[in-house]
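1. show me the folded form of this:
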Amino acid sequence: MSVVVTEESWFGRIGGAFKGIIVGVLLTVVSVPLLFWNEGRAVKTAKGLKEGAGAVVSVESDSILPENDGKFVYFTGTANTDETLADKEFGVQFNGIRLKRNAEMFQWVEKKSSKTKKKLGGGTRTETTYDYEKDWESSLVDSSDFHQKGGHTNPESMRFPSMTQEAGTVHVGGYLLSSSLTSQISGDDRLDVELENIDEDIRENIRVKEENGTTVAYFRPGGQYDDMPRIGDIRVSFTAVPNSMVSVMSQQKGETLQPYVTQYDTRLNMLSMGNVAPEQMIATAEAKNAQMTWILRALGSGMMFFGFMMMMKPLSVLADVVPLFGSIVGAGTGFVAFLLAAAGSLITISIAWIFYRPLLGVGLLALAGVALFFLFKRTRSAKKYAADEMGDVQPL
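-> A predicted model of the protein is given here:
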């Protein structure tokens, strides 16, 4: 463990806070088109899904009819392939949709934590603690960036990285699935690793152990693996996606499939695991659209909030000459930033809704007006309180 103490003066913090205004302005400006675009995306996707629900044609996957070319078709069947996917080094073979080699290396990992305290006069004192632990990681950890390098060195390369193989030709009945549809097939099964099938060049450095009902390979460069892992050891397991029952909604083009493009420019190209009705597939897509809409709303509103916070940061830093005053001002600016972001987000979304769906947009504008009213009321109350306090001070 290593502890580093750094201090920043009040003048240094002031300079940083004023520089942060530029970043705050950029965050606020970028959040507006993001929020506006998101509402348009959500509306177009919803309308596109509704159009798709009305246009879909149920067909049999075993018989492809020319009259369905260009139509949005729905069918079920078993996604299967004749290809055998293989990992030659570990001697694993599988006839199915996907084969994954999951590799992890035992490495040093740096954990960083910081505590910052304000000092009288406006400066800050920061204690940064660096802890080092050994753990299995799926990707290389660059130890050259560690704060404390001595005794915490990781290998520069990974002998057996993770890798994924996917069948190039997958059919459901007579239909050939596109790669975008094949990538939606899920449901991993764990596969065993058998020592006698592993390449002879690496076999002597590998030990196979049973874990969670399947066998896993442990590799140690230059020596036989034992029960105590060392830095640089690699753990390898395999999972695979078998031929599976699926439900598909896409546009027929001969025996191939491509995304169905609606008049709202929504691309519909869906696959669900199992025998799922088209109505349920559309409902699932609508739920995902709503979820993504709220995620992007939260992202845009959060960007606007932090933008306003950064623009008002100099006020709290100026008041930090007395830490208590700085905390009070910081809480006040945080509340004001929240109200401004709430109002700004609602106004942006409501304008977008007026553009895309007018009735709902008017209601949102009313909510934005309420947020601005509370902000104005709070500002007036604060001014009145300050004036009353000044009035209570009697001249000498």
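
2. for the rest of this, base every contact and every neighbour count on C-alpha atoms.
-> Will do.

3. so what touches stretch 212-219?
-> 190-194, 205-210, 225, 233-238 (C-alpha atoms under 8 Å, 6 or more residues apart in numbering).

4. rerun that using 6 Å as the cut-off
-> For stretch 212-219, contacts defined as C-alpha atoms under 6 Å, 6 or more residues apart in numbering pick out Asp192, Val193, Asn205, Ile206, Arg207, Val208, Lys209, Asp233, Ile234, Arg235, Val236, Ser237.

5. and those as CSV, adding neighbour count and distance to Ile185?
-> Listed next are those as CSV, based on neighbours: other C-alpha atoms under 10 Å; distance: C-alpha to C-alpha, whole Å:
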residue, neighbour count, distance to Ile185
Asp192, 18, 21
Val193, 22, 24
Asn205, 17, 35
Ile206, 22, 32
Arg207, 19, 32
Val208, 19, 30
Lys209, 15, 29
Asp233, 21, 32
Ile234, 26, 28
Arg235, 23, 26
Val236, 21, 23
Ser237, 21, 20
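
6. out of these, flag the one nearest to Ser183.
-> Ranked by distance to Ser183 (C-alpha to C-alpha), the contacts of stretch 212-219 are led by Ser237 at 20.8 Å.

7. let's see this one next, to set against the first:
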Amino acid sequence: MFVKILKKLAGVIIILIGIFFTVSSLKMIFVDTPKTKAALKDAVYVGEDAITPANDGKIVIVCGTFELTEPAYDDELGLSIDSIRISRAKQTMKRSKNVTPTPPLTEEEKRYGVLRWDSIYHDKTFTGNGKVGEYTLSQDFIDNIVLNKTWGNYEEAALDAIGYVYVPDKNYSQEHFIEPLAQTQRDDRQDDYRYFYDAASFETGQVVTAIGIQDGQTLKAVSGITDNLMENALDRETAIKQGGAPSAGTHIFSIVFSILLLFGGAVLLIKQ
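-> Predicted structure coming up:
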């Protein structure tokens, strides 16, 4: 009886989540996206020109050289990474009985399960500071920069200083992990952990295109766009196409995901 109540409750929760995503998706399609497209039509293409005070408060498309003025710093680990924005992810060693016995399992593994790296979750984001040409990037602009790579350029001395070591693992797409040195000097144990960082790939000296709202010498975030900082010097049309409002594919995915949630919740309730 208790299990049935839990399943019903789970069904209700899933349906509520589905309703939330459905409303959010419809708002994005019929309100946010048209609003963003309308705003971008009036965007001023600055290119590599100097800052013009007349553009204050307007959406501008800027081309220029990216400069990382302050790298992102993980203040919990004490590790600095040469990227303007990073997201730390953690993976923990857990025991699982749902594994293929190759080689044959030991008695301990049969009883308690096999040690393996469990699912990954992102636990914290860190940011630095940067510029594009003459423009300084605001915090809200930086918070919206897309993370498009897994960081792998660790400095051995920096890791040594915090007691960590680089341990690549090609069994996972992230591959570039770091973990406490002490863990690598013994056998694996339950609740061992390791980290990797998703990062923005922009480097000092790289030519980029940015879409933002000009506020003096600062670029602020534009609500609703998909990519505010892009590689290379792009023309107006390409910049808006690449970094503008979400595509039709994104809209379709959001609607399908919402329907699946509603359907899954309904199935749970009907079965009970």
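
8. would you pull the TM-score for this pair?
-> Remark: TM-score between the superposed chains equals 0.64 [TM-score structural alignment, normalised by the length of the second structure]; 252 aligned residues with a C-alpha RMSD of 4.9 Å.

9. quick one on the thing from earlier: just the contacts of stretch 212-219 of the first structure: which are in helices?
-> Assigned to helices by DSSP state H, none of the contacts of stretch 212-219 of the first structure qualify.

10. now the two most distant members of those.
-> Asp192 and Asp233 (19.4 Å).

11. nearest to Pro358 of the first structure, of the contacts of stretch 212-219 of the first structure?
-> Ser237 (54.5 Å).

12. Lys100 is in contact with the closest one, correct?
-> No - using C-alpha atoms under 6 Å, Ser237 of the first structure makes no contact with Lys100, being 8.4 Å away.

13. and the longest strand along the first structure, what's buried?
-> Taking DSSP state E as the criterion, the first structure has its longest strand at strand 98-118. Neighbour counts over strand 98-118 of the first structure (16 or more other C-alpha atoms under 10 Å) mark 98-110, 118 as buried.

14. what's it packed up against?
-> Strand 98-118 of the first structure is packed against strand 124-137, strand 163-166, strand 234-241, with contacts defined by 3 or more C-alpha pairs under 6 Å, 6 or more residues apart in numbering; DSSP states H and E.

15. give me the number of residues near Leu181 of the second structure?
-> Look at Leu181 of the second structure: counted by other C-alpha atoms under 10 Å, it has 16 neighbours.

16. quick one, helices of the stretch 201-350 of the first structure?
-> Using DSSP state H, counting those that start in this stretch, the helices found in the stretch 201-350 of the first structure span residues 278-319, 323-356.

17. same for the longest one, what does it pack against?
-> The criterion is 3+ C-alpha pairs under 6 Å, 6+ apart, and the helices and strands that helix 278-319 of the first structure contacts are helix 10-55, helix 323-356.

18. which one of the ones you listed is the most hemmed in?
-> Mean neighbour count (mean count of other C-alpha atoms under 10 Å) peaks for helix 323-356 among these, with a mean of 20.

19. distance between whichever helix or strand comes after that one and the chain's centre?
-> Heading C-terminal from helix 323-356 of the first structure, the first helix or strand you meet, by DSSP states H and E, is helix 358-391. Put simply, helix 358-391 of the first structure sits 35 Å off its chain's centre (C-alpha atoms, centre = their mean, to the nearest Å).

20. out of the helices and strands packed on strand 98-118 of the first structure, nearest to Val317 of the first structure?
-> Closest approach to Val317 of the first structure among these is made by strand 124-137 (10.5 Å; C-alpha to C-alpha).

21. give me the contacts around the closest one.
-> By C-alpha under 6 Å, 6+ apart, the surrounding residues in contact with strand 124-137 of the first structure are 1-8, 104-118.
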